[in-house]
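>>> Predicted model and sequence below, questions to follow.
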Amino acid sequence: MNDLRIRAASPADLDAVLAFWKVAAEGTSISDDRDGVERLVARDPEALILAQAGGALAGTVIAGFDGWRCHLYRLAVHPDHRRRGVGTALLAAAEERFVGLGGRRADAMVLDRNERAHHAWRAAGYGREPQWGRWVKPLTP
C-alpha cells in the first residue's frame, strides 16, 4: 500500500480506535474502554501504533515495553485492508520501537481460536509457546 502511514496514536484518536476494534479485532477486553486506552496513551504515548490508509484507520497494534519484556496486543487490521501488508508494517514498527528501547524478545497474546492470525504471526517469524499460550520472537538490533 503506497499511501500507508504508520504513527503513534494521540488522545484525539481514541474514540476512533475503540470503534475500529469493534469491527476489526477478535473480541474485546475488559480494558477496551476510553479510560483504559487513555491510561495506556498517557503512560506510554508511543505504545499504541496506528496504520492509516487514505486517511482512514486501517490497523492497530499496542507495543508495550515494561523495561524487561516487549509485549504485543491488539494487532488488528480492518477487513477491507487485510492481506495488503498492513499487519506486517505495524509489526515492523513495533519491533523497531522495541529494539530502540533495548528489548530483546517480543511476545504476543493471540486468541487460540483466531487461526487466521496464527498464520500471520508465523509468517512474521513468531513461534507459538504452547505451554504459555503466547507467540514469541527474538529481536535483533
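Received it, and whenever you're ready, just let me know what you need. Residues are numbered from 1 along each chain as shown.
>>> contacts and neighbour counts: CA atoms only from here.
Will do.
>>> which strand is the longest one in this protein?
Using DSSP state E, we find that the single longest strand of the chain is strand 56-65.
>>> Show me what that strand is packed against.
Judged by 3 or more CA pairs under 8 Å, 6 or more residues apart in numbering; DSSP states H and E, the packing partners of strand 56-65 are helix 14-24, strand 48-53, strand 70-77, helix 86-101.
>>> mind giving me a markdown table with the ones you listed and columns for mean neighbour count and distance to L40?
Putting the helices and strands packed on strand 56-65 into a markdown table (neighbours: other CA atoms under 10 Å; distance: least, CA to CA, whole Å) gives the following:
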| stretch | mean neighbour count | distance to L40 |
| --- | --- | --- |
| helix 14-24 | 16 | 11 |
| strand 48-53 | 21 | 8 |
| strand 70-77 | 23 | 12 |
| helix 86-101 | 19 | 15 |
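>>> here's the one I want to compare it with:
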Amino acid sequence: MDIRPIRDGEDEAVIALWTACGLTRPWNDPVADLTLAKGGATSAVLVAADDAGIGGTIMVGFDGHRGWVYYLAVDPGRRRRGLGRSLMAAAEDWLMVRGAPKLQLMVRSDNEAAVGFYQRLGLERQEVIVLGRRLDG
C-alpha cells in the first residue's frame, strides 16, 4: 500500500473511513477538520491507498513546538497487518523533516485498545491534563 498525501476527490472516502472507525463526533465536523488540515502549511492528511481504495489515514501537524497526530484510521477489514504502524512511521517521518522534536496525540480515556497500540509503538503516557473549551458557541 502506498502512503501519500490525500488527493483531490478522496475527501468523501476518508470521512467515510473515519466514521466507520468511530473517530467522528457530533461536535467535531470532519469536513472542516479535513479541509483545514489539507489547506494548512503545517499540516497534512496522509492516506494509505491501493487498487482497492483507501485503507488508512493519518492527520499530522506541527505547531512549532510539538508534532501532533490525529485521525489514525485503518479499515476494519485491513487491520492487524501493520498498516497502522506504517501510517505512524510516515507521520513521524513527516514531522522529523519539519524539525518537530516530539510527537504527541490524544486518545479518549475509554479507548484502551488504542492506548495499547500506541504503547507497543513506544509512546508513553504523559503526566499532563488536557483542558479545553469550545469556541464555536
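Okay, I see it. The structure displayed is predicted, hence computed values, not measured ones.
>>> Just the TM-score for the two chains, thanks.
The TM-score (TM-score structural alignment, normalised by the length of the second structure) is 0.84; 130 aligned residues with a CA RMSD of 1.9 Å.
>>> In the first structure, what stretch matches stretch 82-98 of the second structure?
On the first structure, the counterpart of stretch 82-98 of the second structure by TM-score structural alignment is residues 85-101.
>>> Can you tell me, leaving aside adjacent residues, what's nearest to the one residue sitting closest to the centre of the first structure?
Nearest to the mean C-alpha position of the first structure, by CA atoms, centre = their mean, lies V61 at 1.7 Å. Excluding its sequence neighbours, the residue lying closest to V61 of the first structure (CA to CA, 6 or more residues apart in numbering) is L75, at 4.2 Å.
>>> For the aligned partner of that neighbour in the second structure, give its distance to T24 of the second structure.
The alignment partner of L75 of the first structure in the second structure, by TM-score structural alignment, is L72. L72 of the second structure is 12 Å from T24 of the second structure, where distance means CA to CA, to the nearest Å.
>>> again, but for F62 of the second structure
F62 of the second structure sits 22 Å away from T24 of the second structure, going by CA to CA.
>>> more neighbours, these two?
F62 (22 against 16; other CA atoms under 10 Å).
>>> and that one, what does it touch?
Contacts for F62 of the second structure (CA atoms under 8 Å, 6 or more residues apart in numbering) come out as T42, S43, W68, L95, R98, A100.
>>> between these, which is nearest A32 of the second structure?
For the contacts of F62 of the second structure, the closest approach to A32 of the second structure (CA to CA) belongs to S43, at 13.6 Å.
>>> right, and that closest one touches I58 too?
No: with contact defined as CA atoms under 8 Å, S43 of the second structure does not count as touching I58 (10.7 Å).
>>> on that earlier part again, and the residue nearest to the centre of the first structure? What does it align with in the second structure?
So, by TM-score structural alignment, V61 of the first structure is matched to I58.
>>> cool, A8 of the first structure as well?
Using TM-score structural alignment, the equivalent of A8 of the first structure in the second structure is P5.
>>> In contact with that match, which residues are there?
P5 of the second structure makes contacts with A44, V45, L46, V47, as judged by CA under 8 Å, 6+ apart.
>>> Need the max-distance pair from those residues.
The distance between the two most remote of the contacts of P5 of the second structure (CA to CA) is 9.8 Å, for A44 and V47.
>>> buried residues in stretch 97-106 of the second structure?
A100, L103 (16 or more other CA atoms under 10 Å).
>>> and that stretch, how far from the chain's centre?
13 Å (CA atoms, centre = their mean, to the nearest Å).
>>> cool, and stretch 36-53 of the first structure?
On CA atoms, centre = their mean, the centre of stretch 36-53 of the first structure falls 10 Å from the chain's centre.
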